[in-house]
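Student: Next comes the sequence, and after it the predicted model I'd like to discuss.
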Amino acid sequence: MKNSIAESVANFLKDYKPFSFLSFEDLKSISKTIRVIHLEKNQKLFQINDTLHDVFYVMNSGVIHLSVISDAEETLLNKCYSGDVFGLRPFFAKNNYQMTAKTNEEAILYAIPIESFKPFVVQNTEVLHFLLESFAQNSNNSADKNNNKLISDSVQLSEFQNDFSFFQALTYNKKPLVVNYDQTIREVATLMADNLLDSVFVNNDNKLVGIVTDADFRGKVATGKQAIQSHIDKIMTHAVITVSENISLAEAQLVMLSHKVHHLCVTIDGTIYTDVKGVITQNDLVQAQANSPGVLIKEIKRSTNPSELKSTRNSLANIIQQAVTKNIPLQHIFNVSGEITLAIIRRAIEMSILELGSPPVPFAFLSIGSQGRKEQLLLTDHDNFLIFNDVDIQQVRGVKDYFNQLTKKVNEILEKVGFKHCEFGHNANNQNYSKSLTEWEKQYESWINTPGEFTNEHCSIFFDYEFVFGDQNLENSITETIFKAKNKALFFDYLGNDALKKPAPLNFFKKFNEEEDGQHKDKFNIKSKAINQLVDIARLLAIHHGLRGINNTFSRYKELAIKDTSNTEIYLNAADTFLLLSRYRTLEGLKNDNSGEYIDLEKISKSDKEKLKESLHVLKDLEEIVKDTFQLTQFS
């Protein structure tokens, strides 16, 4: 590419992330390797199962649609416009493309060779983190784009093509061998054999100068090129690649790939001038990938008893802890955790059916509450219900008896896995929540048409459901029943008042409303005094605005920001606040191995405490939206 063209491309790239993190000179250097591609309307750049390209892409002009095949139909995931970056799969995965990129109009794009861009990724953590976050994203909503958002080339999380293991912290040997440069080859070989290690680092005057691996012994000593009495520096490799502590799998993988090495030296600050703290090998990367969500899903499908499912759930807990620590976007963690949790429940149902025999009629098993919203990161209770096809009156008893046995076995398995029994009895083993489709339709109509009269105070969680197993048409029928109801004024009145009656997080003096007595005295209940109200208001407004199939609180607020543009800023703040509160709760729960509801504010830094307090102000704004939107009278 001529210098003038390269400079023109560099000028274009500098306004978009991650290129804006690089110097203009670096961009000019990269631009010299870039190919300009012209595509006609409806032309495909790549499609599902195509072999990965050796480049990734940046849109210059035009529009490209990214789509996947879902339920035998092409589903649009996103649209790429000027400045958008896509096609990042070759950076992070080895399998073929998992989506199709096709022009919607004539387009010009830049193809950036991955090999020429990798050094800039390795050297610049901002570029790396931006690419990692992009690969983790999975937005199905094209309206959720902004100018500097990269387009995920990952498919739906249920297929786990955007492998979460790339964000895991690594476990590695933290007691590596370090020898002096003037020790003999024989001495070092003996040390390596005694410690069952395949590598050793070499120091000279407390400075890291080299590495020796078993490959060096095979190639330089076993062949007779060097005598075993020689000093170890005669066979060492001088270029030692160093990295800092707490490196992620993705970072380690990229560094190994770019430098074509199989060992990384971990030092305090990632340079050769500080103490050696460990060694990372390719085998460590393989071991880390063995705990990826995709592998866990396969393990779940192979499980034959509750203890195996429990082991998988424990592995998920480790992934969650690592992901939260690494500041992976919480919404992504919710999605991954939700998919694995649903897979565990699904397997529990399959195991129960294998024991009982085939069900007498089609049915659907649905999770509700936090599981239904895919917001359950901690091992709390399990809430669910079951719908079965309508049957003749003479068959009802036998059908109900089968499903009572089925749900009992499922719940027993889930409780052995570690999920607690719901204190309100909101699970399918309760005969009130295992009913025919007609009974369920009447139940939902009752909740909507006569709230308060025949409505228990926890019915609202039944409007947060996620299909788990069986005939999805039954779930669709329930959704249709909810949204076809003509007059929901009383129902909105009931839900609105219920949301506004939640205990306030802050008192009159703008201090946290902490528990006044009991075992949690002086702690803040972040669930009942903050998160619950965000969840309730999101549910109320989602039903009001007809948002079908969107159960997650964060996603509901993001969609409301598009639907109700007069309150966009409030909804976006609410979405961020929900993630912030959920993060505090998750950290508390992981630390204390509990539900994380009660936060010890004394153990939170002053700045975090102020951030938490500031975020809660959005609740007042949401309350005003509820009051302005609905006539809250009867249940006040």
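Tutor: Thanks, I have it.
Student: CA only for contacts and neighbour counts going forward, please
Tutor: Fine.
Student: Next up, the contacts around Thr553.
Tutor: Residues in contact with Thr553 (C-alpha atoms under 8 Å, 6 or more residues apart in numbering) are 373, 534-535, 538-539, 575, 578.
Student: out of these, which are inside helices?
Tutor: When helices are assigned by DSSP state H, the members of these inside them are 534-535, 538-539, 575, 578.
Student: before we move on, back to that, kindly write the ChimeraX command that selects the buried subset of the contacts of Thr553.
Tutor: The ChimeraX selection below is limited to those of these classed as buried (16 or more other C-alpha atoms under 10 Å):
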select :373,534,535,538,539,575,578
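Student: Just give me the closest of the contacts of Thr553 to Pro451.
Tutor: Of all the contacts of Thr553, Pro451 sits closest to Arg539, with 15.8 Å by C-alpha to C-alpha.
Student: gap between the closest one and Leu572?
Tutor: Separation of Arg539 from Leu572 (C-alpha to C-alpha, to the nearest Å): 15 Å.
Student: Next one for the comparison:
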Amino acid sequence: MKNTIAERIADFIKSFPPFDQLSKEDLYAIAKEVNITYLEKDKNVYTEGEAPHDRFYMIHKGAIALKKEINGKLETVDRFDEGDIFGLRPLFAKEHYAITALTEEESILYGVPLATFKPLITQNRDVVDFLIESFASNTENPFSKEMHGSLYDNRLDVVANDKELFELQPVRYTKKVITAKAETKIKHIGRLMKQHRIGSIVIEDDNIPIGIVTDEDLRNKVVTGEHSIENNVSQIMSSPVLCYPKGVSISQAQLTMMKHNVSHLCVTADGTPNSKIIGIISQQDITVMRGSNPTVLMKAIKRSKSTKELRHIRKKIMVLLDGFMEQNIPLTQTSKIIFELNDATVKRIIERCILKMEKQPPVSFAWMSFGSQGRKEQLLHTDQDNGIVFDGVEENELETVRDYFLLLAKKVNKRLNIIGFDFCPADIMAKNPKWCLSLDEWKNQFNQWTSNTGDDEILLSSIFFDFDITYGDASLTNQLSEHIFLITKNNHLFLSKLGASALRSASPLGFFRQFLVEQDGEYKDFFDIKKRAIMPIVDAGRLFALSNQIKNINNTAERFEKMAELFPEDEEFYLSCSYTSKALLKFRTKHGLLHNDDGRFIELAALTKEEKMKLKRCFKTIARVQELIKLKYNINNFM
């Protein structure tokens, strides 16, 4: 027998997210378990500090205010009405309520049991999207400051594609806000908009937003004759103002604008209308940011017609990276997306440079990226490390073929420099004849490095053993890779020397557990995170990959994850190495973006105590992996 009450509930909730993404059967299954609650005005649904209920709530009729105690006074931080859900985040985070939910009028609430709803997360992708992108309010945002800060954060691993990652970025708001008083004449508001070429003005009282007026208000309320230009702006402004704290995501801002049919949001110190104005978000800001969507950027790269265009796109890639870092997106997803965009950029430059050559390549070739780009770990603007491998030719044709590829490489290296990739100080670039070689020449080069190994050979091996094809014939790089594993297999002498090199950078902490800093030069008293922390863990990952014949994996974190698979008895240790590599790279990237440099040198005085503690935990892992290398590769003979 059908449950008519459940049918009515299902019929109501199906019109609102995330229930609008569910099947009729799932809707009915939820509706049967819904608890209906009637509350009079000014009644608590739950209070701040209370243990979470076993269900979250949807408003069938009425309105709910979310309130928080600020400076001893209960302040409204958000409001909800028919169709909105609230009280969801504490259930997933398994924490007490951080706010009080109070009825602003007589209300009927649907209580949805988490036990019934939660299994749908793994079954319905669109429901996952909703939970990730838009929880009940900004104060219950699952990506709030309280849940930020972990270098080892894998919380967002459920995010599967670049579109979702883009939507989670914080909106870049306008910080220079033009304001006016409530008693300002409408005609003066119009003049301000014309003078500053803007479409909105925030009306404030003691820097607290009390209203907002837009050019649309002028068109609809003044030009029509409804109000005189001599009237005060308070007569046409929209109030109260919809406010959010800085860090509000693109999806959340856009959904709020759509829901309330507005084109602007105010950014305030604490996200409420009761605090200082710090910025304004417009629909235009979001439209502009959509130009930094990874999919949009990829399309723009592929159809770009000039180096100037690519340079502009490269700047947008950095904006995208900054957004990912600020929103604490896991480094695994961030690295993959930035790598693909960087790789596509280089590929597009090569394609255009080949068109500028007088003729097509005389033989098959491949453009190789070395170092951090070869490991898919290049996030910031760093220098170029690249080379060319081309198919074998007769001896009398070799230099002619090489000259063609050197000219091509010169064009490519120059354009890469223009868009932001500095020339390599050590000249490890394809335009250098030493790194523009035939397949046989490359094989001979690796033979020399692994059989007649000195300090220089070890240094070069640490750069060239991590390579990835960016453009061209993959069979050439595959053959080269197979050759490397062939000549290093059971090559204990070379591996031991490689291991000794991995220990050249001692533990980043000194005898008294203090950070080891630079003693002189431009960066005196700064911490070199690349030399003292990142390179030791990268070197260890490469060493383990070669000695265990781990093929087709160049990324440091992934190399350690593979080691965890191969040696399950030490899984925890190898996974900690993987986490450490990602944490250090993320740390460097954040500081590089903050100071607009490559993030290599860190000013210790600028670090918080929490940041120092996290780094020291990483250093403990580095010390452990170095001890393992000493034991495993008989290093004492080479120290």
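Tutor: Right, received. Where do you want to start? Keep in mind that what you see is a predicted model, and the values were worked out from it rather than measured.
Student: Please state the offset of the strand or helix carrying Pro119 of the first structure from the chain centre?
Tutor: Taking DSSP states H and E as the criterion, Pro119 of the first structure maps to helix 114-123. Its chain's average C-alpha position is 26 Å from that of helix 114-123 of the first structure, according to C-alpha atoms, centre = their mean, to the nearest Å.
Student: With stretch 113-120 of the first structure instead?
Tutor: 27 Å.
Student: Same check on stretch 217-229 of the first structure?
Tutor: Centroid separation for stretch 217-229 of the first structure versus its chain: 49 Å, with C-alpha atoms, centre = their mean.
Student: How about stretch 77-88 of the first structure?
Tutor: 20 Å.
Student: and if you look at stretch 330-343 of the second structure?
Tutor: Distance, centroid of stretch 330-343 of the second structure to centroid of chain: 8 Å (C-alpha atoms, centre = their mean).
Student: Quick check: buried residues in it?
Tutor: 330-331, 333-339, 341-343.
Student: what sits up against that stretch?
Tutor: So stretch 330-343 of the second structure is in contact with 153-157, 162, 294, 297-298, 317, 321, 324, 373, 376-379, 470, 582, 586, going by C-alpha under 8 Å, 6+ apart.
Student: Repeat the analysis, applying 6 Å as the threshold.
Tutor: Contact with stretch 330-343 of the second structure is made by 154, 376, as judged by C-alpha atoms under 6 Å, 6 or more residues apart in numbering.
Student: Over to stretch 284-302 of the second structure?
Tutor: Defining contact as C-alpha under 6 Å, 6+ apart, one finds that stretch 284-302 of the second structure is touched by 166, 316, 320.
Student: And the first one, what's its match in the first structure?
Tutor: Residue pairing (TM-score structural alignment): Phe166 of the second structure is matched to Phe164 of the first structure.
Student: how many neighbours does its match have?
Tutor: Neighbour count of Phe164 of the first structure, defined by other C-alpha atoms under 10 Å: 24.
Student: And it, how far from Ser154 of the first structure?
Tutor: 11 Å.
Student: any idea which helix or strand carries the most centrally placed residue in the second structure?
Tutor: The centre of the second structure sits closest to Phe324, judged by C-alpha atoms, centre = their mean, with a distance of 2.2 Å. Secondary structure assigned from DSSP H and E places Phe324 of the second structure in helix 307-326.
Student: and what of Val127 of the first structure?
Tutor: In the assignment (DSSP H and E), Val127 of the first structure maps to helix 125-136.
Student: Phe385 of the first structure too?
Tutor: Here Phe385 of the first structure is assigned to strand 384-388, by DSSP H and E.
Student: pretty sure Cys424 of the second structure contacts Gly387?
Tutor: No: if you go by C-alpha atoms under 6 Å, Cys424 of the second structure and Gly387 don't touch, sitting 11.7 Å apart.
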